[in-house]
Each structure stands twice: as structure tokens, then as C-alpha cells.
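A.B. asks: okay, here's the prediction I keep looking at, along with the sequence it came from:
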Amino acid sequence: MADAFVSAVLQQLTAVVYRDIEKEVTLVVDVRKEAQKLKTILQTLQAVLMDAEKRQVNEAAVKLWLEKLKATSYDMDDLIDDWNTFVLKFQVSNNKVCLCMPSPCFFFRKIVLHHDFAVNIRDLNKRFQAIAIEKDMFSFELNRDSGESERPVTTSFLDVSEIYGRDQEKNAIIRTLLFENSQQQGLPIISVVGMGGIGKTTLAQLAYNDQEVKAFFEKKIWVCVSDPFDEIRVAKAILAALTGKAPSVAELESLLQKIHLSIERKMFLLILDDVWTEDPMKWESLKHSLKCGTPGSKVLITTRKENVAKIMGSTMLFPLGQLYEEECWSLFSQVALFGRPSGDRKGLEEIGKKIAKKCKGLLLAAKVLGGLLRFKKSKEQWQSVLNSELWELEEVEKGLFPSLLLSYYDLPSTLR
């Protein structure tokens, strides 16, 4: 993505501008000013790339603008590579022991390179300036901090009759929750790991609401953690679930003491849904306060990252893959064909199965697309959805993209 290119170029450009090397290869003053000016322009462009990358899927003009930015960034990257190669050759040459005076040819090449670099960087500066002016035509939103990203809030409630597939995984998780091992040391932590929209929260909800699980645990707590991991907010949510009332204290120590007393010698199940933090210190104090429950108590977390599961000390990992094609169709058809007469269903099922394949096994995608088609009555409308690019549909963008974009923007820019 464009952000990756711009980030890489900015990093290299900064190194060129501020490199502390011998005077013979230091940039002349006017070129240094051009490079600094270019760095400022790139930072301005980088500030709107998050919105631009979202909008390019629906707006052809934005896509063309991003392609122009990437092409110019490539040219800038090539220019910096040429400069770095020259610097390396000069340093190697300068370190050689030589009894004679340095060759005038080398100094001539140095002057030529300075001139070429100056000409090229000015040309690139003009191109980037033109791109920066064009960006104002699109009224892009400035990038927001990751902590401000909108994240869905989950609860333990669901309609079991609307859930299809994942029976094998659900039964395996429930068996693990109900398993008692008097020899096991510490608090068992079970992690459900998978990409956004794959069904982690749904599995946790199914386990939480299972009748055997309800009978097995004396206390059950559900907390939507999300990002950032706010220890005090999470502790308050746990305590409120245990006592049935909002905590009157705000200090973490007092909250953890009350949690400790509330679960002491009790069998409990704590669900921590949508955990993102990779800072073990955020979880450590809370984890220690939970170790006083009756043996058999469990913590179940859902996360998109296996590294999070490891950091939280998981004793059991359940990696989730995509739904089978039949499972995806069952879920999709249950939503999309709800309430339709059997005669209407027959004409839509063939198209619907092709649309369900586009979900690529994502539970959330099947739900969103099913909900979209539920209110489209004619075969022509269904065919139109099948023929379109899914990300061009406003309903799909609103229902599916926010969840998947959280995973996307959590990636390093070089991987996007």
C-alpha cells in the first residue's frame, strides 16, 4: 500500500539528510534544503493516507492519485539508492591506503553526482508538490491515532438458532472448559485465535451460554476488552459482573482486592473478548488476583494474534480457520432467504451459492451479505450483487470493513 512506500522513503530520506559522514560526500546546502522540504511534503501526504486507502476501493480518482504517489515514491527510492551506493563507494575508496594523491577523476565524479542528485531531487520535489496540491481536491480526513479507532463492543448474548457450523470447535472448547485436573498448576488460560470476522466471538458466546458450562461454573464473567487494554476498566467490568453493581472505587489495587475476595474458593469462568495488547504488564496484576478461585476455574480469551495468546500465558490454543463452504452457505441462506416462500427460494439458491463462495469462509462476511440480500426480492438484484465487486457495496463496506480494517491497520506498514 502507499503508506508502506511513503514510510520507507521517509525513513531513507531522513538518513540522507542527517547522515554524519565525511565532508567530501555531505550534501551541499541547497540540496539539503530541498531534501528537508521534500521530507515535510511526504509527512503531510502520509497524514491522509489512511483515509485515502479506504476510499480508493470506491473512488477511481483516489486510486489513480495513490498510484501516482506510489510511482513517484519508487523514483525517490531509486534516487536515494543511487546516492547511498555512491557514499559506500567513496567510503571504501577513502579507507584504502594510498601513497599517491587522490585521483582528480574521483572528485570530478563527486561533483557530477552532486549536480545530478540536486537536479533529480528538485524534479521529484515538484512532482510531490503537485501530488500534495491534488490531495486537497479529495478532502481527506487526517489519520487518527490507533487508540481512537472504532471497535465493536461485544456481549455474551446471542441467538443459538442463528448459528451454523463450528460444531467441532465449539465442542472441543466446551470439553476443555469442563475438564478438571487437580494436578494442574496455575490458572488455565484458553485462547481462541483467528483473523477478524472468522467467528471467535461467536464461539466464545456459544461456550459461555452452554447449559453444561452454566451448571459447572459458579461465577461467569464476560468482558469486551478491545484496544487499548485499560486495566481499571477491565477490572471494574469484572467486579460489576461478580457483584451485580457498579464499583464505587477507582484505584486498581482496591478493585483487584475486591475481585480477589469475590472469587475466592469459587469456580469461575472469565471470558476476555477481543484482546489486542502485547504488553504483559497490562495483564500481570489482574492475572495474579484471579489465582484464588477453586481448581477448575478458567479464563478464555479471543484474539487475532497468536503472540497475544502467548504473552497472556495461554495453556491451550484453538486456532480458527475459515468455515467450510457448506457451513458458509447454510449461514448465508438462513439470513438471506429468511421468510421467503419455497418457490422464491429455488430461483435464488443457485445465485446465492455463488455469492456465498465470495465470502471465502468468513462468518462475518456471510452474515453481512446475507443481511444485504434479505431485502432484495428479485433475481436481477441478486445477480447484480454477484456481478459487482463486493467492496463497492455500501452495506458491505459498513458491516464488514471496520472489522477487517482493524487487522489491516495493526500490521506494520511494510506488510500492508
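C.D. replies: Ah, there it is.
A.B. asks: alpha carbons only for contacts and neighbour counts from here, please
C.D. replies: Fine.
A.B. asks: so what's the residue count around the closest residue to V62 other than its chain neighbours?
C.D. replies: Closest residue in space to V62, ignoring its immediate chain neighbours: Q56 at 5.1 Å, by CA to CA, 6 or more residues apart in numbering. Using other CA atoms under 10 Å, Q56 has 15 other residues around it.
A.B. asks: what residues are up against Q56?
C.D. replies: By CA atoms under 8 Å, 6 or more residues apart in numbering, Q56 lies in contact with 62-63, 66.
A.B. asks: redo those residues as TSV? Include distance to A15 and secondary structure.
C.D. replies: Below are the contacts of Q56 laid out as TSV (distance: CA to CA, whole Å; DSSP: H, G, I helix; E, B strand; the rest coil):
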residue	distance to A15	secondary structure
V62	30	helix
K63	30	helix
L66	25	helix
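A.B. asks: outside of whichever strand or helix holds Q383 itself, list whatever touches it.
C.D. replies: Here Q383, judged by DSSP states H and E, is contained in helix 379-387. Applying CA under 8 Å, 6+ apart, the contact partners of helix 379-387 are 347-348, 351-352, 354-355, 373, 376.
A.B. asks: most widely separated two among these?
C.D. replies: K354 and K376 (16.0 Å; CA to CA).
A.B. asks: follow-up on the earlier one: chain center to the helix holding Q383, what's the gap?
C.D. replies: Its chain's average C-alpha position is 31 Å from that of helix 379-387, according to CA atoms, centre = their mean, to the nearest Å.
A.B. asks: now do the buried residues in whichever helix or strand comes after it.
C.D. replies: Proceeding C-terminally, helix 379-387 gives way to helix 394-410 as the next helix or strand, assigned by DSSP H and E. Across helix 394-410, burial judged by 16 or more other CA atoms under 10 Å covers 396-397, 399-403, 406.
A.B. asks: take the one below as the second:
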Amino acid sequence: MAEPILRYIAERLVDKLASFVGDELSLVWEVKDELLKLQKTLAAISAVIADAEQRQSQEQSLRVWLEDLKGVLYDFENALDEFECQALRKQVIKQGNLRGKLSHFFSSSNPLAFRLKMGHRIKDINKRLDDITAVKNAFNLNQQPNPGGSSRTISRETHSHVHLPEVVGRDIDRDAIVECLMGPNMIK
């Protein structure tokens, strides 16, 4: 079941959006307001995903809602990736010469055309997320805040201290290793 990763994806997109909104990139693309709206909507949806995932086995409509959400999140992730690629292209062009800039302006990756295309794409994603939010409200899902920001990392024990009474069944192996190392056939 791929649904448990939805909260992770949504949180990662919110984090990615946070860096985009403050970045000059959002100002250049003139979609800052749309990105801010997306960020707020994603944060609200992210808070109820865990409850939806738990209840989806009893409610088919929740399962469909989660599938719709997954589709929108993947489309949004692809859009953010395109923004990053365009930003990298822009950096490369800045380092190029005037001839390269002119040929780039008249090429298929024209910055104005890209801006227009992405503006429409972000608005479409926003509309789809608004529809998903309206359906979410009908389910009366409980918000489950994520303390500490992210549930991505699980801390583990990092020390090698072993409580000896808990070690069982290794005496014979230990004795064999000691005998091998300390025996008369040991090579010096």
C-alpha cells in the first residue's frame, strides 16, 4: 500500500515550497501568491492524512480521495522539478554570451512562455487541491499534528553497549574463535 508515504510527500513538498516562496524564483515567475496558497493548503491536508490512511480500509470514498490526492501531489512535485530545471537553465544562460541569450529567447524554452505555462499549471493544481480540500472537510478528518516538524527520521540507538544477560547462545562460537586465535596452530 503506497498511501503511507503521502504524508511524507506532502511534507516534503511543503518544505520545498517554503524555500521557493522566499526565493527570487517565485518573484521572477510571478506565482508567489499561488505558491503561498498551495503551501497553506498542503499543510492543512498534511495534518489529516494520517487519519484518512487509518480510516480508508472502512471507507471506500476515503481511498478514492487519497488516490486523487496522490495524483495531485505527484503533479505538483513534477511542476516544482520543472521550476528547478528552469532556474538551472537560467543560471547557465547568465553565464553564456549574448548570442546564446538571443537564441534561447526564440527557442522553445522561452522564459515568457514557460512563465505562462507554469502559471496556468500552478493555478490548475491549486484548483484541484481546493476541490480535494472541500471533499476532505466532508469526511470530518481529525488533525494529527506532527511534533518536531517531520516524521521522516526515526532515531536509533547508536552505541554498542550490550547487556550480557541478554546475549544467548553464542558461548560455543565465542569459545571456538578464542581457541582458533590462541591455539598452537596460530601463525605469528
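C.D. replies: Here it is on my side, so go on. Predicted model, so just to flag it, every value in this text is computed and none were measured.
A.B. asks: which of the contacts of Q56 of structure 1 are also in contact in structure 2?
C.D. replies: Contacts conserved in structure 2 for those, using both residues aligned by TM-score structural alignment, their matches' CA atoms under 8 Å: 62-63.
A.B. asks: got the contacts of Q56 of structure 1 as TSV, with neighbour count columns?
C.D. replies: Formatted as TSV, these follow (neighbours: other CA atoms under 10 Å):
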residue	neighbour count
V62	22
K63	17
L66	21
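A.B. asks: picking up where we left off before, what distance do you get for the residue nearest to V62 of structure 1 to L286 of structure 1?
C.D. replies: 43 Å (CA to CA, to the nearest Å).
A.B. asks: what about the closest residue to N125 of structure 1 other than its chain neighbours, how many neighbours?
C.D. replies: Closest residue to N125 of structure 1 apart from its sequence neighbours, by CA to CA, 6+ apart: L38 at 5.7 Å. Number of residues near L38 of structure 1 (other CA under 10 Å) recorded here: 21.
A.B. asks: distance of L38 of structure 1 from V193 of structure 1?
C.D. replies: L38 of structure 1 is 42 Å from V193 of structure 1, by CA to CA.
A.B. asks: circling back to that earlier point, against which helices or strands is the helix or strand in which the residue nearest to N125 of structure 1 is found packed?
C.D. replies: Taking DSSP H and E as the criterion, L38 of structure 1 maps to helix 29-46. Packing partners of helix 29-46 of structure 1 (3 or more CA pairs under 8 Å, 6 or more residues apart in numbering; DSSP states H and E): helix 2-18, helix 104-135.
A.B. asks: distance to E169 of structure 1 and mean neighbour count added to the ones you listed, as CSV?
C.D. replies: Listed next are those as CSV, based on distance: least, CA to CA, whole Å; neighbours: other CA atoms under 10 Å:
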stretch, distance to E169 of structure 1, mean neighbour count
helix 2-18, 37, 18
helix 104-135, 48, 15
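A.B. asks: correct me if wrong, but V299 of structure 1 is in a strand.
C.D. replies: Yes - counting by DSSP: H, G, I helix; E, B strand; the rest coil, V299 of structure 1 is part of a strand.
A.B. asks: alignment lookup: it to structure 2.
C.D. replies: When structure 2 is aligned by TM-score structural alignment, V299 of structure 1 is left unaligned.
A.B. asks: pretty sure V299 of structure 1 contacts K287?
C.D. replies: No - counting by CA atoms under 8 Å, V299 of structure 1 does not reach K287; the two are 9.5 Å apart.
A.B. asks: quick one, which of those two is more surrounded?
C.D. replies: V299 (19 against 15).
A.B. asks: and the more buried one, how far from E212 of structure 1?
C.D. replies: Taken as CA to CA, the span from V299 of structure 1 to E212 of structure 1 is 17 Å.
A.B. asks: and if you look at K354 of structure 1?
C.D. replies: Taking CA to CA, one finds K354 of structure 1 at 38 Å from E212 of structure 1.
A.B. asks: same check, this time on L203 of structure 1
C.D. replies: Distance, L203 of structure 1 to E212 of structure 1, using CA to CA: 15 Å.
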